[in-house]
Structure formats: structure tokens, C-alpha cells
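Sequence and predicted structure below; questions after.
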Amino acid sequence: MNQKNGWIMAAILLTLSMTAGCSSSQAAVEKGTGGKGAEGTNKENSGPPAVSTEPVTLNILASAYQVDFETMLIDPVKKKYPNITLNVMATGTGKNIQDLVAAGNTPDLFAGYTGMMPALKQLDVLDNLEPLVKKFRVDLDRYEPAVIDAIKVSGNNNELSGLPFNLQLNALYYNKDIFDRFGVPYPKDGMTWDDAIELARKLTRTEGGVAYRGLDPESFTRIFYPRSVNIVDPKTNKAAVNNEQWKTVFDLGKRILSIPGNERKESSPINEFRKSKTLAMLPSYNFFSDMKEASESGLNWDVAQYPSYKDRPNIYGMVDPWIMFVAKTSKHKDAAMQVLEVLTSNEVMLQMAKNTAKLPPLKNPEMKKALGENMPFLKGKSIVSVFKSRPAPNPSFTKYDTEAQKWLEASFWDYIRDKKDINTALRDAEEQINQIIREY
């Protein structure tokens, strides 16, 4: 094709894409989905610029937990952009992003979360997507503002380095049969941790040779995320754990796990809830999609609003999105953005919500209403309760946080198990973290 014909073809393609964009947008308005809604105009249908239609293969790194490949990526991308082939590189031992970068095999696209971003910055794989966002007319107003802010605060120079496709949530799962057995009312929405602990005291007992536990915090991270606390001060690069905020976190863990008989007995509280069926309440992350087997095995369960600190009512976790990044080294960034366009489209997000019960990071209220709609074992569950809380703002992460958290958590368990008092535990953790920073 000569240059003149090439320009003519590009103009035709641009006209067709703009026409198709206007048609799909109008259809969306007529159907009452997408288009103009409570959030304003949905610009995702305004049509990206014409780009190459030459065949291209993109390597993408993610796990099946993060992405339902067939319904969220492979099929919809193939349908809309038949020239793009996705080569899925499943995560696993020796196959994480660090390993692939070290081997000179960096994928074009890879999934991660905000807590990983300091490490990704060290690998120098994050790119500034804002020029591509502008080029492809990506409507960032579709997203929950806190999600975009969380990605920027964790990125390079407050830049947007990826687009979110899944937002974590927290819920209080509970075993209705244990509550019924001991005549204790079910958890209510709006409970504080103090309220949950009082319920736990009534439910922690042994009957018929079976030891029942009332409550487990599930994870150390789960109870400190709502406080938006730093482990390392990003301004001074020094430990920031020997203070009242962290005492509050350590104290909460102690009050839960020191209830007589409520000491942790299994390594996995999630298994204790789902399989052993001996844990009455489990405040945890979104594992709705994994409750099918437990439901079929007879677990009589429901969910309530996540408990909150008294001074931080209706707050859970932190803004914790899964993000798809375009690697800085990718030679096919336009095609990668087309994949992101499909992945984050209303159509794909809605199917994700309905079929996997994962929460889209969009303002659109229909996404929350649709959560788990096509999953029969979730029918009748009080999922609406979860949305009475909102996530806490993210702190600024540092490159030291992952290693520092290991030492802080070790001190937490030393305190829980009465090996150290709280002041000693936090002081020792601070000293150890500062030593790690000096040797980094």
C-alpha cells in the first residue's frame, strides 16, 4: 500500500470507528446502560483512535484468581480485536514478575495491586499511562476517585501507571448454625470491634466434644489496613511503628485472640470457617466465589457489615484494587491499551460482577447490585451489607514495607502469645525495621 492509500485507509477506519462509537453509545442510552447516567457521560464508547490492525501477540501475566481469562480477556478481546492474540503467562514459582524481568522476558501486561508498586518501581517496569489514557480517550471519571488516587499515590511521581479492574472488599462472614446452637443473635450491621468481641465471648465454648471459636481476625493486615498507618515513614525512611496507632492495632488482636478458648487452633482461619465449620465469625476479604463448595457441604452462612474501630466507623480495609499494568518495555502499547479498554469496559465488568462476585472499581451502582447475580449459592446472602462500609485511604508505601511487615507481624505474635509486652514488642520491631533499612 502506498503512502497516499495508507492515509485514505486510516481516515476511513477513523470515520468507521467514530460512527460505531456513536452508535454503541446511543444504543447504550436507549437500553438504560452505559451512556449518560448518574456519573455523567460514559466516555468509554466515544471511540479510541484508529490504530494498527496488523496481527500482534501480547504476553500477559496474571493468575486465575485475579482474572477470569476466558470471559474477561480471551473471548472479548478476540471478538473486538481479532488481530490481538493474548499469550497468558500464569503466575507461579519462578514465574513472577521479578523472575521474568530478571530473565529478560518482561510481559507486555501484568496484574498487581498497590502494595506491589514500590517493588515494581524498583524493577523499573512501571510506565506513565497518562499519554495513552489521553490518546485513547479513557474516561477516568467512570472509576471511584479513591481508586485512581490510590494508584497514583503508589506510582512514580504521582503518575497513573495502570488501570484498575477489581476492587477488594471486606465482609464479616458468619456461621448461622453456631449462632443458633448457642441462642445468640446474628451479627448486625454497624458493629464495632468491641461488639464483635462481646459476641465472640458468647460463642467460644466446647459442646459435644467440639471446640467452637467465636472470632478470628484472619490476618494481621486485615486489622491494620483500616487505620491507614505507615510501617515506614515515606518522608524519613525510618520505622513508624512505636506509637499509639500501632498499639491500638496490637491491642485489638490481643483482645480477640486472648478470649479463653479462642486461641487460634488451625493455621488457616478460612479453612476453620469453611471446612471445619467451628469458627463462628470471620472478618475477611472477598472470597464469595470460593464459597460454592462450602455451601454445598452444608455450611449455613451469611455476611454482615465488617466491624469497625470505634473512632473510624464504617471503615474497612484500605483502597485495594487489582490493577493491570502496561510494561514500560512493551513494544505494543497501543494494542495493550486496547486490551485494557476491553477488560475495563462496562460489559466485561458487569459480567465479572455477575459471574465471579468480584467488585468492579466503577461508580456505576448497577455493578454492586449485580454482584454474584449468576451464582446460585449466593442467592439470599446479605451482600448489600458489605457496601455500608468504605475503604480507608491508602498510606504511601515504601520499598522497605514488605520486609518490614514481616518483622512487625512477628512482634505482633510475640505480644499475642505473651512473649513480650506491647511496649517491648513495638520497640523491638522498630529497631529491627530500622536495621533492615540501613542494610537495604
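Arrived safely, thanks for sending.

Please count neighbours and contacts with C-alpha atoms only from this point.
Noted.

mind checking the longest helix of the protein?
Using DSSP state H, we find that the single longest helix of the chain is helix 3-31.

which of the residues in that one are buried?
14, 17-18, 21, 24-26, 28-29 (16 or more other C-alpha atoms under 10 Å).

so which of these comes closest to Ile270?
Within these, the smallest distance to Ile270 is 40.9 Å, found for Ala28 (C-alpha to C-alpha).

what would the buried residues of helix 3-31 look like in JSON lines with distance to Phe224?
Formatted as JSON lines, these follow (distance: C-alpha to C-alpha, whole Å):
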{"residue": "Leu14", "distance to Phe224": "50"}
{"residue": "Ser17", "distance to Phe224": "48"}
{"residue": "Met18", "distance to Phe224": "48"}
{"residue": "Gly21", "distance to Phe224": "45"}
{"residue": "Ser24", "distance to Phe224": "44"}
{"residue": "Ser25", "distance to Phe224": "43"}
{"residue": "Gln26", "distance to Phe224": "46"}
{"residue": "Ala28", "distance to Phe224": "42"}
{"residue": "Val29", "distance to Phe224": "43"}
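
I'd like to know how far Pro307 sits from Phe224.
To Phe224, Pro307 is 13 Å away according to C-alpha to C-alpha, to the nearest Å.

can you check Lys363 too?
Remark: distance between Lys363 and Phe224 (C-alpha to C-alpha) = 26 Å.

what about those two, which has more around it?
Per other C-alpha atoms under 10 Å, whichever of Lys363 and Phe224 has more neighbours is Phe224, with 21 against 15.

can you pull the contacts of that one?
The contact partners of Phe224, by C-alpha atoms under 8 Å, 6 or more residues apart in numbering, come to 246, 249, 317.

Pasting the second one now:
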Amino acid sequence: MEDFLKRYMLGCCVLFSLLISVGCAENTNHSEEKETVELTMAWSGTEEAFIERFKAPVEKQFDHIEITQVEAHSGNTEQLEEMIASNHIPDLWVTGSPGSTTAMFQKDLAYDLSEMFETVGFDLSRIEPNIVDELRSRSNEFLGADSNILGALPLKRGLSALYFNKDIFDLFGVDYPKDHMTWDEVADLAAKVTQEKDGIQYHGLHVHFHSAYTQHGVDHQNENGDPQYDKEPAFRKTLDLMEKLFNIQGNYPERPSDLNDAFMEGVLAMHATYDSTLTYTDAPFEWDIVTYPSWDNMPGIGPTSSGEVIGITNTSERIEEAFRVIDFLLSDEYQTKFSIEGNASPLVNEEIHAVFGEGAPAYQDIHIESLFDSTPQKRSANRFQVEHSLEAAGEPWHGRVSDDFYESGLTPPEFVRWLQERGEIVLKELEGQN
């Protein structure tokens, strides 16, 4: 009897242990079983670049997420309409700049990313606030002034700098540009290196004037939608700079746009420009950068950012997973690696900026610190909130305004009056279309 009891108790213990083991195994298997989530991303880069930049790191981070490229530019209205017509609208979309988000917002496909912040624990303050404000303004452009959505977040910071050709400065024995110069100081320096030597005409400075104008942070129209070219000093100041450079004998051969390729040709001493990366890494001469010139009343303020952005479509059935991908792409870990490869981070983390370009040999001898020593300008609050936007219509102040001014033969005050008159005419045309 005693032996029977011992065997009985032993059998119960074994059975109990087996039940516990099976239960644990079931729980383990249940915890490991996670539904595979398939996400699509519209991005116009190559498949190889997509795998390296997005697919491989995302799928390594999330073992239950698979991400596939839709090779299209969601900022292209025609391609976006094709995706809508074929019912192949992506979960995620990436465009090259804030300006190319317009098509997505016009089609009412942008999802308000701020709805996911609490769910994922996303800290918006980690991102440069002026870039966020820019995207918030664009997000609400077609929804009215009372809207407050955030339809996109930056993946890259737009870079602005004053590039200079060391060889030209050495040729004429002129000191190199320095950080934190004003536009007037740079224009004066340009006059010293605008010379002809050995039959070659060297030009001192080329500027994308619309970019310089954005440093003012003002809109074409006031809060009532009325054109304000003759009341807002930013337009006159920008025109005065244009005229000063036009009057340097030999600086501009014809129209300003004729110098767009002059830096790489080795005949332009300085080029004030912006890009999402360093533009002239393959230049066949010695060059460097300093901070983008500033207006004398706005030290340390650069042009508005023009870097890459990312968003989610409101038709996605996997919004939380899609936002977790964005959260990862904006993590310190990912952005540090991204920065080392030579991509400027939109985060405010100075440690990430400090490693910019360390993995890119072409950047090793460049004054990288200049790129992060200016704050991108914030767009004006009403820039995209007016009912009829002159900027959206592309009139009359646009990226080609320097050529228009150059060819007009007008003085800055006369051209300001022309801008005002033209703006009023275009506004009436826009109002008449309703």
C-alpha cells in the first residue's frame, strides 16, 4: 500500500510537471506568434537604394513587418492619381521636400500623424521646431485656418551653405569667406573676386534669391489675403541685394540663372545655395563651405528647410505599424547612422550632427559645422492659410523672380510696384474662378 501511494504521488508530480511544461510551451508559442504586417511605401528611388535605406533596417528592427516599395513619386499628381485609380494607395509615402507634399494634401490622403504620438510615445520636441511648423502649415493649406493637423514629418534636414572655390580666392589673393557673414559683406567680397584673368571671366557670387527671400519668413499676402509686396520690407531688401550683385561689372553675364552651372565649371567664386546633401563633392578644384549668409537684422537665421519628408495615407489599414516605422526612422539610432553616411538629420540632437559625413570620404576636409550653425527659418503663420494663395498660383514672386527683375530694367521701387499691381490682378483672377 505504501509503495502504491509513493508511485501514485510520483505519477501526479510527473503529470503536473508535464502540464506546466505544455502550458509554458503554449504560452511561449503564443507570445512568439505575431501576425506579419505588410506595408507599402511610395518612394521614387531605385530598388537597391530602397532595400538599403528602408527595407533592410526596418525589417531587422521589426521581425513582423515586411515593407515593399511602390516606385512612384507621391508628390507627382499624375502618378498619385494612377495609384488612386488602381486602388494601390501606399501605406507610407516619402517626398523630396515639403513643397512636394501638396498633391497628397490636395487629394485629402494625408493622415494626421499627431494622432499616433501618445500611442507610440513619440516626442515631437526632438525635431527642429521650425521644420515641423513648416510642415504643419503645408498640411493645413487646403483645410482652412482652423485646422491643426500634421500630415508629414521630416526625414532629412535641408542644408544651406555658402560654397566657395578656394582656387579663385587664391588666384586673386583674397581672403576666404567666413562664417556668419551678412549678405552685404558677401556681396562686397564678391566684387573683389569678379575679375578677368588670362582671358577667363570669373564671377563673384550667384544666389538663388528665392531661397534668400525665405530667410525673412514672410508671406506674399497679409492675414486678409491682400498682396503686401509694397508694405513688407522683405521684398525690397531682396531686390536691393539682387541689384547690388547685378551692378558688379562682370558678375552676371546675362540672366542670373545663366550661372547655375558656373561653380562646377570653375569660374564662380561663391555659390549660396541649398540642398539635402553637399552638392559639389565631385568638384575638380579645392572648395569649402561657410554658413549661409544672413540678413543684417536676422543673424543666424537660414532659409526654410527643404529636406525629405514622410507621411502616412489615411486609407492605410495599418496606421499604427506604419507610424512605428516612422518612429524608428526618426530614432537616435537610425538617424546617427544616417548622419554618418552624409544625410543631415532633422533632429535637434547635436551629437548626431557632430558625426555628419564621417563615413563619406568626400566630406572629410569640409567645414561641416557650418551646416548646423544656422536655424532654418519658420514659415509665416498664414503662408498657406489664405483662401487664394498667390504662392500656390506661382505668381508673381517665384523661383525665377531674379530673372524677371533682371530683364525688366526696373529699379527695386519700380519692381515692387509692379509686383503689387501684378499680385492684385492675379488675386482677382483667382477669386473669379470660384
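Now that the structure is in, tell me what you want to look at. Bear in mind that the values here come from a model prediction, so they are computed numbers and not experimental data.

how do the contacts of Phe224 of structure 1 look in structure 2, which are kept?
With the contact criterion set to both residues aligned by TM-score structural alignment, their matches' C-alpha atoms under 8 Å, these that also touch in structure 2 are 246, 249, 317.

Could you look up the SS state of the last one?
Right, the one you point to is Gly317 of structure 1. Under DSSP: H, G, I helix; E, B strand; the rest coil, the three-state class of Gly317 of structure 1 is strand.

Can you tell me what it aligns to in structure 2?
In structure 2, the residue paired with Gly317 of structure 1 is Pro303, using TM-score structural alignment.

Is its match in contact with Phe209, as I believe?
No: at 10.4 Å, Pro303 of structure 2 and Phe209 do not qualify as touching, with contact defined as C-alpha atoms under 8 Å.

circling back to that earlier point, out of the kept ones among the contacts of Phe224 of structure 1, who's the most crowded?
Most crowded among these, counting by other C-alpha under 10 Å, is Gly317 at 27 neighbours.

So that one sits against Ala171, correct?
No: assessed by C-alpha under 8 Å, Gly317 of structure 1 is found out of contact with Ala171, at 9.9 Å.

Which residue is the nearest non-sequential neighbour of Gly302 of structure 2?
Once flanking residues are discounted, Gly302 of structure 2 sits nearest to Pro376: 4.8 Å by C-alpha to C-alpha, 6 or more residues apart in numbering.

residues in contact with the one you found?
Neighbour list for Pro376 of structure 2: 130-131, 215, 301-305 [criterion: C-alpha under 8 Å, 6+ apart].

which of the residues you listed does structure 1 keep?
Where structure 1 agrees (both residues aligned by TM-score structural alignment, their matches' C-alpha under 8 Å), the contacts of Pro376 of structure 2 reduce to 215, 301-305.

which residues in the stretch 251-400 of structure 2 form strands?
With strands called from DSSP state E, counting those that start in this stretch, the stretch 251-400 of structure 2 shows them at 268-275, 287-290, 301-302, 309-312, 375-376.

of the ones you listed, which approaches Gly409 of structure 2 most closely?
strand 268-275 (24.1 Å).

Provide the aligned range in structure 1 for that closest one.
Per the alignment by TM-score structural alignment, strand 268-275 of structure 2 matches residues 279-286 in structure 1.

quick one: contacts of stretch 61-75 of structure 1?
Under C-alpha under 8 Å, 6+ apart, the answer for stretch 61-75 of structure 1 is 86, 88-91, 97, 107, 109-112, 166, 322, 339, 342-343, 348-349, 351-352.

show me what contacts the equivalent of His220 of structure 2 over in structure 1?
Structural alignment (TM-score structural alignment) places His220 of structure 2 against Ile231 in structure 1. Contact analysis of Ile231 of structure 1 by C-alpha under 8 Å, 6+ apart lists 239-241, 401, 404-405.

same thing but at 6 Å, please
By C-alpha atoms under 6 Å, 6 or more residues apart in numbering, the contact set of Ile231 of structure 1 is 240-241.

Which stretch among the strands of the stretch 251-400 of structure 2 is buried most, on average?
Highest mean neighbour count of the strands of the stretch 251-400 of structure 2: strand 301-302, a mean of 27 (counted as mean count of other C-alpha atoms under 10 Å).

Can you spell out the matching residue range in structure 1 for stretch 165-178 of structure 2?
Under the alignment (TM-score structural alignment), stretch 165-178 of structure 2 falls on residues 175-188 in structure 1.

For Gly225 of structure 2, pull up the helix or strand it's in.
Assigned by DSSP states H and E, Gly225 of structure 2 belongs to no helix or strand.

How many neighbouring residues does it have?
By the measure other C-alpha under 10 Å, the count of residues near Gly225 of structure 2 is 18.

if I look at it, how far off is His398 of structure 2?
17 Å.

Ala336 of structure 1 -> structure 2?
The equivalent of Ala336 of structure 1 in structure 2 is Ala322 (alignment by TM-score structural alignment).

what's the answer for Leu126 of structure 1, then?
Aligned by TM-score structural alignment, Leu126 of structure 1 pairs with Ala110 of structure 2.

Now for Ala234 of structure 2: which residues touch it?
Going by C-alpha under 6 Å, 6+ apart, Ala234 of structure 2 touches no other residue.

what does it align to in structure 1?
In structure 1, the residue matched to Ala234 of structure 2 (TM-score structural alignment) is Gln245.

Assign its match to helix, strand or coil.
On the basis of three-state DSSP, Gln245 of structure 1 is classed as helix.

ok, now how distant is it from Met352 of structure 1?
In this view, Gln245 of structure 1 and Met352 of structure 1 are 37 Å apart by C-alpha to C-alpha.

what's the residue closest to the geometric middle of structure 2?
In structure 2, the C-alpha nearest the mean C-alpha coordinate belongs to Gly307, at 1.5 Å (C-alpha atoms, centre = their mean).

Near the nearest residue to it once chain neighbours are set aside, how many other residues are there?
Closest residue to Gly307 of structure 2 apart from its sequence neighbours, by C-alpha to C-alpha, 6+ apart: Gly158 at 4.0 Å. Counted with other C-alpha under 10 Å, the neighbours of Gly158 of structure 2 add up to 26.
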